[in-house]
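Visitor: here is a sequence with its predicted model. Questions after.
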Amino acid sequence: MGGGQQPYVGVAERRTRLALRHRLAPAARGAYPEEVADALVALHGTDPATVYLAVGARLAERAKTVAETERALYTDRALVRMHGMRHTVFVFPTELTAVVHASTGLAVAARERASLVKDMAKAGAPDAAWLKEVEESTLGALARRGEATAAELAQDEPRLREQFAYAAGKSYAGVHTVSSRLLRVLGVEGKVVRGRPLGSWTSTQARWALAPEHPELDVAEAQTALLRRWLTACGPATESDLKWWTGWRVTEVRRALAAIGAQEVRLDEGTGYVVDGDTEPVTVPVEPWAALLPALDPTAMGWQLRDWFLAPDLRPALFDRSGNVGPTVWWDGRVVGGWAQRPDGEIAWRVLDGAGVGREAQSAIEAEAARLREWVGTTRVTPRFRTPLERELAR
C-alpha cells in the first residue's frame, strides 16, 4: 500500500467525487433506485423514510421515487432491508446480501443469540432447545405466509407471545416477548429481512420476510469485497473512517486494505486510501449544486472524519446526542444548514451562521426545497432521531 510519494487529494477533489459518485449533482442523478443504492453501497434503513428521501434526492424524476423504490424492495426484490454494519439496519442491493452477512453480521449474530439464551435462562424461561423449536416453526410459518407481522406469526406459533423478564433489578429492567427478541436474532443471522411496511412509506412498522438465499462466504473474502465496493464509492477515506463505517476491528480493516491493493494518498487529515488506480483527479466538470438530504443520509453519515464537508461549529445544531445527523442542506459539496417539514407541509430551511453562501446558493436551495415539497405532497415526515435545528424549524 505504500512506496514513493503519496498523491495529494484535496478538499475540492473530494467534493467533486462526492457530487458525481453519490449522484448529487443534477447531471449525475439516476433513473432508478437500484442505481442510487448501487452508487452508495448502502442506504440507512433505521428510519424507513430516510430510504425514500435519500433516493428521491438523487433521482432525475423524483415523482417516481415511492413507486419505484417499493417495486425494487418488494416486487423485484432488487433491494433488501437488513441488518448490516455496526448492528444497523440498511437497504442494500440484493447481490450484496451474502457479502454483508459474512463481513459484518456473523460476529454480531453470535453475540445476539448468546445474549438471548442467557437472558431467557436468567428469567427461568425455556432453554435453547425450546427456542430452536420455536425458531424453526416461525421460519416455516413465514415461508407459508410470504410476509407477516410478529402478531400474525404468533397466530401460527403461539409460543412467540410468551414473555420473560429482562435485567431484573436494573434501572432498564423490563419484559420482552419471545417474538421481539427472536426476530431480531434471526435478522442479524441473515435468516429474515424487513418486508413491506404497514401503512405508508414513512411507517416504522414492517412485516417480516425470509431473507434471499445466498451462499455462505469466507469472512475475510467478504470483508475484502465490501471494502472494495465502499472505497470505490467513497474513497479516499482514512483508516478511522473505514473502521467506523464497517464496525470492524482495525486488524480486519488493514487486512482488507492490503487484499485489494489499496493505494495511500495524502489528505488534509492524514493518510487516506483509494482503490488501486483511483488517484487521478476527476476531469468531469461539475456545476455548483444544492441538495436537501434527509436525516441519516448515507453521504452525511459516510465518514467519521467530516471536516472536509461539514464545519465542526455546525454540528451541535445538526446532530443528536448519539451522533445521528438530521436533515441537512448542501451547497456545492458541503453542508451549510438544515431543514425540516412543518405541520402544514412547508419545507423550512436555514443556512447557519458562518456558512458563507451567496445569492446563487440561496436560489438553488430554494428551488430544491420547492422540488421536495412538491414531491412529498400531503405526506408528513418527522425524523426518528430529532436534532436541535430540525425541531426548531419544524414548529
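Guide: On my side now, so go ahead. Worth saying up front: this structure is predicted, and the values here are computed from it rather than measured.
Visitor: hey, let's count contacts and neighbours off CA atoms from now on
Guide: OK.
Visitor: ok, Glu162 - how many residues close by?
Guide: Number of residues near Glu162 (other Cα atoms under 10 Å) recorded here: 12.
Visitor: comparison target, given below:
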Amino acid sequence: MTVLTDRALGRATLARQLLLDPADMPAEDAVAHLGGLQAQEPQEPFVGLWSRLRGFDPSHLSGLLIGRRVVRTHLMRRTVHLVTAADSLAWRSRHDTMLRQRVLGTYRRELAGVDLDELAAAGRAVMADAEPRTMSELVRAVEARWPTAGRRALGEMLIAALVPVAQIPPRGLWRTRTGVRNVLLSAWLGREIAPPAPDTSDPVGQALVRRYLAAYGPATSADLRAWCGLAGLPVAVAAVRAELVSFRDEHGRELLDLPDAPRPGPDTPAPVRFLPAFDNAILGYRYRERIIDDAHRGLSVAGERAVLVDGRVAASWKVDRDATVTITPLRRLTPAERSKTTEQGQALAAFLSDNDSDRAEIAESASD
C-alpha cells in the first residue's frame, strides 16, 4: 500500500482546503465545498474565505447570511458553524444525538431530573412564534418547570442540542458585533429539517464521508470523527469503502480517499496563508502532523490565529486596533519567508481595514 508522508498529506490538505491556489468560486460554493466553516467567532469566516478565494468581497458573505443562503447554527462538534442552508437542513438530524450527548457531558449534574424530551417540547413551543430570542429569554420562558436545573445548562441544552436554531443577522455580518438572537432553523429557512433516515446504511453519514474526504482527504476514520464529532459512522464508511482508495501514512495508519481527488506532490510550492481562529484546516483532523507540529497543537484549540509557511503552521498572528497585523514566528523564518509573510500580512491588513492600512510586522520570537 502506498505510503504518504506528512508533507504529502499537507499538500493534499492545502489543495482540498483551497489554500494552495486561490479558488475562483462564489463564496456559497466555497462554504459548501468546505463542509462549513467554524464560526463561533463571528468575524473569522471572512478571513477564512479571504485566504481561499480570489477577489473575495466580504459583502457577498454578508448577503448570503441576510438572504438565508448560509446560516449560523450549532452542528459539527457542537460548535457554531457557518454552513449552507441546504447542508444545515440535510445534516442536522444526523447530529442530534451527538449534540445532546456533548451537552450532557458538560452539564449532566445540573440537568439531573430533567426530562429532555419535555424540555425540547417546551423550547419548541416558546420558539414557535418565530420571534427572535436570546438564550436568556428562552430560559426565562421555561425555567419555572425545572427550578432545580442550572440556567446555563438549560440554555445550552435547548439552543445547542434540543431545538435546532439559526443565529440570525446582524450576528455574523461583516464588521458587525452584536449579541446572539435565535430563531427556529426551519422557520428561518422556510423548509423543514430532513428527518432521520430509516435506511440502516446511513445515507446521510455516507454523504458526510464523501464530503469530508473531498475537502480533507486523504484521512483516517478518526480524522472524520474529529471533524464532525459523530461516533456512529463505521456503517457509512463501510458502505462507501468500495468507492474509495486506501493509503498509509508514515505512522502506519490507514488513510481513505476519493480516487480522483487532488493529491499534489510533496514538493509542490505552498504560498503563505493566514488562517482565522479555529480554522477547520487544522481542527478538522484527529492527527494533525500534516499541518502543525505537536508542540504547537494547542494553539488552534486556544483560538490563536495561524500562519502557514511552506504548508505548515509556522507563526501566529493578531490584528491591533490600528489595523496592524502582528506576526509572531513559532520557528526561525528565512529571509525569503519573512518577506513573503510580511507581504501577505500587509494584504490582510488592507483587507481588514478597507485599504486604510497595510501595516504588518513580524515580532521577534524566542528563537530569533
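Guide: Arrived safely, thanks for sending. On a predicted model such as this, the values are computed, not experimentally measured, just so you know.
Visitor: in which helix or strand would I find Arg196 of structure 1?
Guide: For Arg196 of structure 1, the host element (DSSP states H and E) is strand 192-197.
Visitor: oh, that last question was meant for Val31 of structure 2, not what I typed.
Guide: helix 27-33.
Visitor: distance from the chain centre to that helix, please.
Guide: 13 Å (Cα atoms, centre = their mean, to the nearest Å).
Visitor: kindly report the same for stretch 72-83 of structure 1.
Guide: The answer for stretch 72-83 of structure 1 is 14 Å, by Cα atoms, centre = their mean.
Visitor: may I see the buried residues of it?
Guide: Residues of stretch 72-83 of structure 1 classed as buried under the neighbour-count rule (16 or more other Cα atoms under 10 Å) are 72-74, 78-83.
Visitor: among the residues you listed, which are located in strands?
Guide: Among those, the members found in strands (DSSP state E) are 79-83.
Visitor: for the counterpart of Thr238 of structure 1 in structure 2, grab the count of nearby residues.
Guide: Aligned by TM-score structural alignment, Thr238 of structure 1 pairs with Thr220 of structure 2. Counted with other Cα under 10 Å, the neighbours of Thr220 of structure 2 add up to 22.
Visitor: same question for Arg144 of structure 1.
Guide: By other Cα under 10 Å, neighbour count at Arg144 of structure 1 equals 10.
Visitor: who touches the helix or strand hosting it?
Guide: Taking DSSP H and E as the criterion, Arg144 of structure 1 maps to helix 128-145. For helix 128-145 of structure 1, contacts defined as Cα atoms under 8 Å, 6 or more residues apart in numbering pick out 117, 148, 153, 156-157, 159-160, 182, 208-210.
Visitor: buried ones among these?
Guide: Counted by 16+ other Cα under 10 Å, these give 117, 148, 153, 157, 159-160, 182, 208-210 as buried.
Visitor: the longest helix along structure 2 vs structure 1, mean deviation?
Guide: Among the segments of structure 2 that qualify as a helix by DSSP state H, the longest is helix 85-107. Aligned to structure 1 and superposed, helix 85-107 of structure 2 gives a mean residue distance of 4.4 Å (mean Cα distance after the TM-score superposition for structure 1).
Visitor: name the residues that touch that helix?
Guide: With contact meaning Cα under 8 Å, 6+ apart, helix 85-107 of structure 2 is reached by 32, 68-71, 73, 75-78, 111, 153, 156-157, 160-162, 164, 186, 189, 191-196, 204-205, 229-231.
Visitor: the stretch 201-350 of structure 1: strands as residue ranges?
Guide: Assigned by DSSP state E, counting those that start in this stretch, the strands in the stretch 201-350 of structure 1 fall at 206-210, 237-238, 263-267, 270-274, 290-293, 328-331, 334-341, 347-351.
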